[in-house]
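Colleague: Need a 3D model of the following:
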Amino acid sequence: MTDSITVFNRRAVRRHRDRAARGGGEDSDLLFRESAERLLDRLDDVTRSFPLALEFGCRSGEMGKTLRGRSGIDTLVQCDLSEAMAAQAGGMALAADEEALPFTDAVFDLVIGNLSLHWVNDLPGALIQMRRALKPDGLFLAAMFGGDTLIELRQALAEAEIAEEDGLSPRVSPMAEVRDLGGLLQRAGLALPVVDSETLTVMYPDPMALMADLRAMGETNAAVESRKGFTRPATLAAAAARYSDLFATSDGAIPATFQIITLTGWAPDASQQQPLQPGSATSRLADALDAEEHPLPDKARPT
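Modeller: Here you go, the predicted structure:
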């Protein structure tokens, strides 16, 4: 594990997921299903099989229903921070924290997760645990929300809170940036790391419908530094009005941005392609280009 700053109240995250498990409904899972399909498309591009797979942050099993039997997966183990979510997933599912996975080293051929890691406090530590759980040359594949997620709501809430409460606190949880995640994969010991992102824009009839959907998804704010208690009705009303003023379309609908970052890496193995050591080249660029090589003049030589 690594030293980490406590950004999120993990008990609050669990409560939010428990509540979502009791009454989220299919409509609230649309974003998760869309992200899962994109993640599985990435998995299909890998031409190999993964007999034993782990899905972390499985929620109610949305992705697992499609994942079983796909990409040569014979056995799928699932886990979620919420016991209520894990119970709904069915199959081999258990309640487990991404920050303290209960698995021994070198067990799984695949570790995969959909829209869960953005709630983790110790992301480097969680990635290290997931890498350790992989067999050599096992695949890590995950999607998480990025820093541009809900950018419209962040702005509207910030402006409303400053106007109504003469202060500002995090009302939407902070999220990771693409530029930081490649280094975290390498720090976790994953080989051949790849990080990319795409943006989904979801239209809602009004800002209150968006906030209700976030609650149904279990994605409401769990930042430790947020103000305690409920947001004042006047602040919510001001935020909704500001959201519509800034972003509403001609028919009154409002957009909500969700940035989805995909992380890919492999547990190190001697069979993987390795970078060449400096000075190990056995041929010259001039030969490959069929060009004549000219030495640098003395003034251009490094000293």
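Colleague: make it CA atoms for all contacts and neighbour counts henceforth
Modeller: Will do.
Colleague: can you count the residues close to the closest residue to F8 other than its chain neighbours?
Modeller: Nearest non-adjacent residue to F8, counting by Cα to Cα, 6 or more residues apart in numbering: A223, 4.5 Å away. As a burial measure, A223 scores 21 neighbours (other Cα atoms under 10 Å).
Colleague: Sequence B follows; please return its structure for comparison with A:
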Amino acid sequence: MEPPEIFDRAARRRRRDRAAPDYAAHDFLRAAMLDGIAERLASVKRDFVDVLDLGCFGGTFGAPPGTHVTRIDAGAAFAAQAGGIQADEDCLPVAAESFDLVISAGVLDSVNDVPGALAQIRRALRPDGLFLAAFVGGTSLATLRAAFRDAEADRPAARFHPMIDVRSAGDLLVRAGFALPVADSETLVVRYANLFGLIGDLRGMAGNNVLNGRVPLTRRTLAAAAAAFADRADPDGRVADRFDLIFLTGWAPSPDQPKPARRGSATASLASALGR
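Modeller: Got it, this is the predicted structure:
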């Protein structure tokens, strides 16, 4: 029996199509993710030939020179802009061991089957292939969440996606079979004049609510949330909210990779090393 899906796939595709024409005006989160991915990629001293840009948006990821890039996005408009393929991240239309490098920025937080997507990504990598990803997770949008809790204290509605934290992200990499898994995070704080600026950015980056069973937002609720959001303003009248960017690094297993030492194989004790 298939588990129930958290996200409405059709609504997610529509939101991405709606965001595509003006996405460049709201892409600061993905730009920060791509910067972080580029930094991590720069430390890898090897060449890549075939690259998959998974969740490509408009195709702004600059792949290393000399590589062939395949771009996939769940939205038809983004896929068309990037000259890529439309497909969901947990239903990849690619052959096993097709890529040396897979990058994914800004989409895994709204994928129904994240463990399945990660397993398919690992399958798509050749031995010793690299996976680099980033997405919004952790305790992101704490201020916005609190404002809506105040506005809907009597009848709270499901308006926010569940978030994956760093520890869970690392566990997911291990579960998917990646070698040398690393999960870490960076925090980006953004300040807004009002609630509507933040909501506008979320819509513009296709980051608004696509939960199954979501409840329409009424004017009364929106007005109450806007007032609660404004109550949290700094002395200059602006309200800060945070985005936790979760970064993943993993390698497809290969016999040539370094292996951790077998437990109990040390030849000297820690106490001796510390001079005790």
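Colleague: ok, back up a step: and the residue nearest to F8 of structure 1, what's its match in structure 2?
Modeller: Using TM-score structural alignment to pair residues, one finds that A223 of structure 1 aligns to L211 in structure 2.
Colleague: Its match and R15 touch, don't they?
Modeller: No. The pair L211 of structure 2 and R15 does not pass the contact test of Cα atoms under 8 Å, sitting 12.0 Å apart.
Colleague: So which residues of the stretch 1-150 of structure 1 form strands?
Modeller: Under the criterion DSSP state E, counting those that start in this stretch, the stretch 1-150 of structure 1 carries strands at the ranges 52-56, 75-80, 92-95, 108-114, 134-145.
Colleague: Give me the buried positions along the shortest one.
Modeller: Yep, that's strand 92-95 of structure 1 we're talking about. A93, L94, A95 (16 or more other Cα atoms under 10 Å).
Colleague: OK, contacts around the last one?
Modeller: Applying Cα atoms under 8 Å, 6 or more residues apart in numbering, we find A95 of structure 1 in contact with C79, D80, L81, S82, E83, A86.
Colleague: Next one: the residue nearest to F8 of structure 1 relative to N9 of structure 1, how far apart?
Modeller: Distance, A223 of structure 1 to N9 of structure 1, using Cα to Cα, to the nearest Å: 6 Å.
Colleague: And for A222 of structure 1?
Modeller: Taking Cα to Cα, one finds A222 of structure 1 at 6 Å from N9 of structure 1.
Colleague: ok, now A142 of structure 1?
Modeller: From A142 of structure 1 across to N9 of structure 1, the span is 22 Å (Cα to Cα).
Colleague: who's more crowded, A222 and N9 of structure 1?
Modeller: Applying other Cα under 10 Å to A222 of structure 1 and N9 shows that A222 carries more neighbours, namely 23 against 16.
Colleague: thinking that one is in contact with A12, fair?
Modeller: Yes. A222 of structure 1 is within contact range of A12, at 5.8 Å (criterion: Cα under 8 Å).
Colleague: Can you pull the residues that touch both of these two?
Modeller: Both A222 of structure 1 and A12 lack any common contacting residue under the criterion Cα under 8 Å, 6+ apart.
Colleague: wait, what's in contact with R10 of structure 1?
Modeller: So R10 of structure 1 contacts W119, V120, A222 (Cα under 8 Å, 6+ apart).
Colleague: Can you tell me what the second one aligns to in structure 2?
Modeller: Right, the one you point to is V120 of structure 1. Alignment note (TM-score structural alignment): V120 of structure 1 maps to V111 of structure 2.
Colleague: number of nearby residues for its match?
Modeller: Residues within reach of V111 of structure 2, counting by other Cα under 10 Å, total 20.
Colleague: mind listing the helices for structure 1?
Modeller: 10-23, 30-44, 62-67, 83-89, 123-133, 151-165, 178-187, 207-217, 233-247, 285-288 (DSSP state H).
Colleague: Ok, which of those comes nearest A267 of structure 1?
Modeller: helix 123-133 (5.9 Å; Cα to Cα).
Colleague: other SSEs contacting the closest one?
Modeller: Contacts defined by 3 or more Cα pairs under 8 Å, 6 or more residues apart in numbering; DSSP states H and E place helix 123-133 of structure 1 against strand 108-114, helix 178-187.
Colleague: can you rerun that using 6 Å?
Modeller: Other helices and strands packing on helix 123-133 of structure 1, by 3 or more Cα pairs under 6 Å, 6 or more residues apart in numbering; DSSP states H and E, are absent; none qualifies.
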